[in-house]
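K.L.:
return atomic coordinates for the entry below.
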Amino acid sequence: MPSKAYFWIEDRKGKAGFLFWKTLMRELCPDVIVESKKNNSELVKAVKALQDRNNQYIIVLDHAFDNLQVYREQKLLKTYADGKDNVFLLSIICFEYLLLEFDKLVDWIYAPDDEFLIKRAWAVKAREMLLPMIRSGELNYTSIREIVTNDNYKKEYNIEQLSARLLYDLTRNTGFEISKGKIGDCWIRSCCEWQERQEDDICGLENNRMSISEKMRAVYQGTSLSKEFSNAGLEVVL
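P.N.:
Coordinates of the predicted model:
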């Protein structure tokens, strides 16, 4: 029997993260089976209990390095995975950060003359400040505090929470809106299949409409996913 590949995630079925990963894998790796383990702890337990050595398992656990509980779970996960050569861990902060780092994010969600570019200039700038710090690996917490102490943020956030909040602030009231419980249709459908689309809802893809397959390929190529999938030996349909 040919071996199978499983993609294990912590996100619950129906939630934004689950719908994103399900869509992405359907378009890029259609033979890979996406399974929800409901939460961090259950995902770690599943890897610990895994006895199967014939199939491939790709594991996605949020890598929020400044969240102590998540850090501990990451250490446990790595311990359980190290002895299993068919288990591969993806190093991804969270799916919200993945979309936040997407190189075409701002170009997609806003039309060139969109008033949101002015109204949300602070969020665009915050993103431009945050991404280089994360990518360099040399975190400047003073600069991060400058982002989170902005008048728009009144509480302390870890990197996962900050990524999710910033992505929401950039995408809210658009077809690309993302919150913990919702993912906009424009991330999981072909262009202009957004059911709640109004006549004046115009994004950066208005003159270059894309299929969902084209969108997912662009996300793959424009984020750290290409590196992570390559490290895990995942073959992608491009």
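K.L.:
alpha carbons only for contacts and neighbour counts from here, please
P.N.:
Noted.
K.L.:
surely V34 and E10 touch.
P.N.:
No. Using Cα atoms under 8 Å, V34 is not in contact with E10, being 10.8 Å away.
K.L.:
second input sequence below; structure requested for side-by-side comparison:
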Amino acid sequence: MKYLWTEDTGAGLHFWKLVNQLFFNDALVVESKESNQGLLDALAEIDMKEDDKYYILFDYVVDNQDIRNKYRMLKSITDKAEGKIIILDMICFEYLILAFDKLVTWTGTGKTDKIKIREEVLSAIEDHRINLSKIDDVKTLQYL
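P.N.:
Next comes the predicted model:
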């Protein structure tokens, strides 16, 4: 079996079920583990069969040390799994929403200070990390 495990619930889980249905013809078993810790707990308890493969949607947030620690634990589990557990290289939906270049137009906001904050944060994100040295705006830095 092929599994897609996510920490998402509600709309996020619905999204992944739709992806499974529309792109993969329901070939994956999509399950929510309700949190990043829930993903780690579930992985610690799996009874993996010969042809099982697990795709893990870990909600990675670049500026949260607890999440970074959990990601390191997840990475150590996958390193021992001989390719049967795969972390999908994604970051959280919130970043995807911020990265959407039509966001400002669609939401109708003309607040230039908010636009500047968004642009500075996005331009500073590299390899799932925020390079704080690239942010000049003091107001933006106070949110990080």
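K.L.:
just give the TM-score of the two.
P.N.:
The TM-score (TM-score structural alignment, normalised by the length of the second structure) is 0.76; 141 aligned residues with a Cα RMSD of 2.9 Å.
K.L.:
what about the helices in the second structure?
P.N.:
Here the second structure has its helices, by DSSP state H, at 10-24, 36-45, 65-79, 93-99, 103-107, 112-124, 138-142.
K.L.:
just give the nearest non-adjacent residue to I130 of the second structure, would you?
P.N.:
Of all residues not flanking I130 of the second structure in the chain, A124 sits nearest, at 5.4 Å (Cα to Cα, 6 or more residues apart in numbering).
K.L.:
what lines up with that neighbour in the first structure?
P.N.:
Taking TM-score structural alignment, A124 of the second structure has M133 as its aligned residue in the first structure.
K.L.:
pull the contacting residues for the residue of the second structure most remote from its centre.
P.N.:
Most distant residue from the mean C-alpha position of the second structure: G110, 28.3 Å away (Cα atoms, centre = their mean). By Cα atoms under 8 Å, 6 or more residues apart in numbering, the residues touching G110 of the second structure are V104.
K.L.:
separation between it and D101 of the second structure?
P.N.:
Using Cα to Cα, to the nearest Å, G110 of the second structure is found at 14 Å from D101 of the second structure.
K.L.:
same question for K116 of the second structure.
P.N.:
Distance, K116 of the second structure to D101 of the second structure, using Cα to Cα: 13 Å.
K.L.:
wait, L131 of the first structure touches E101, no?
P.N.:
Yes. Here L131 of the first structure reaches E101: they are 6.5 Å apart, a contact under Cα under 8 Å.
K.L.:
more neighbours: which of these two?
P.N.:
Ranked by neighbour count (other Cα atoms under 10 Å), L131 of the first structure and E101 place E101 first, with 23 against 14.
K.L.:
so what does that one match up with in the second structure?
P.N.:
E101 of the first structure maps onto A99 in the second structure, by TM-score structural alignment.
K.L.:
quick one: that match and S123 touch, right?
P.N.:
No. With contacts counted by Cα under 8 Å, A99 of the second structure stays clear of S123, the gap being 9.7 Å.
K.L.:
excluding chain neighbours, what is closest to the residue nearest the centre of the first structure?
P.N.:
With distances taken as Cα atoms, centre = their mean, the residue of the first structure nearest its centroid is F95 (1.8 Å). Using Cα to Cα, 6+ apart and skipping residues adjacent in sequence, the residue nearest F95 of the first structure is G17, 6.4 Å away.
K.L.:
what distance do you get for the residue nearest to I93 of the first structure when sequence neighbours are not counted to I188 of the first structure?
P.N.:
Nearest residue to I93 of the first structure, sequence neighbours excluded (Cα to Cα, 6+ apart): H63, at 4.1 Å. According to Cα to Cα, H63 of the first structure and I188 of the first structure sit 24 Å apart.
K.L.:
quick one: residues contacting H63 of the first structure.
P.N.:
Going by Cα under 8 Å, 6+ apart, H63 of the first structure touches V70, Y71, Q74, S91, I92, I93, C94.
K.L.:
what does the fifth one correspond to in the second structure?
P.N.:
Read it as I92 of the first structure. I92 of the first structure maps onto M90 in the second structure, by TM-score structural alignment.
K.L.:
next: E27 of the first structure.
P.N.:
Using TM-score structural alignment, E27 of the first structure pairs with L22 in the second structure.
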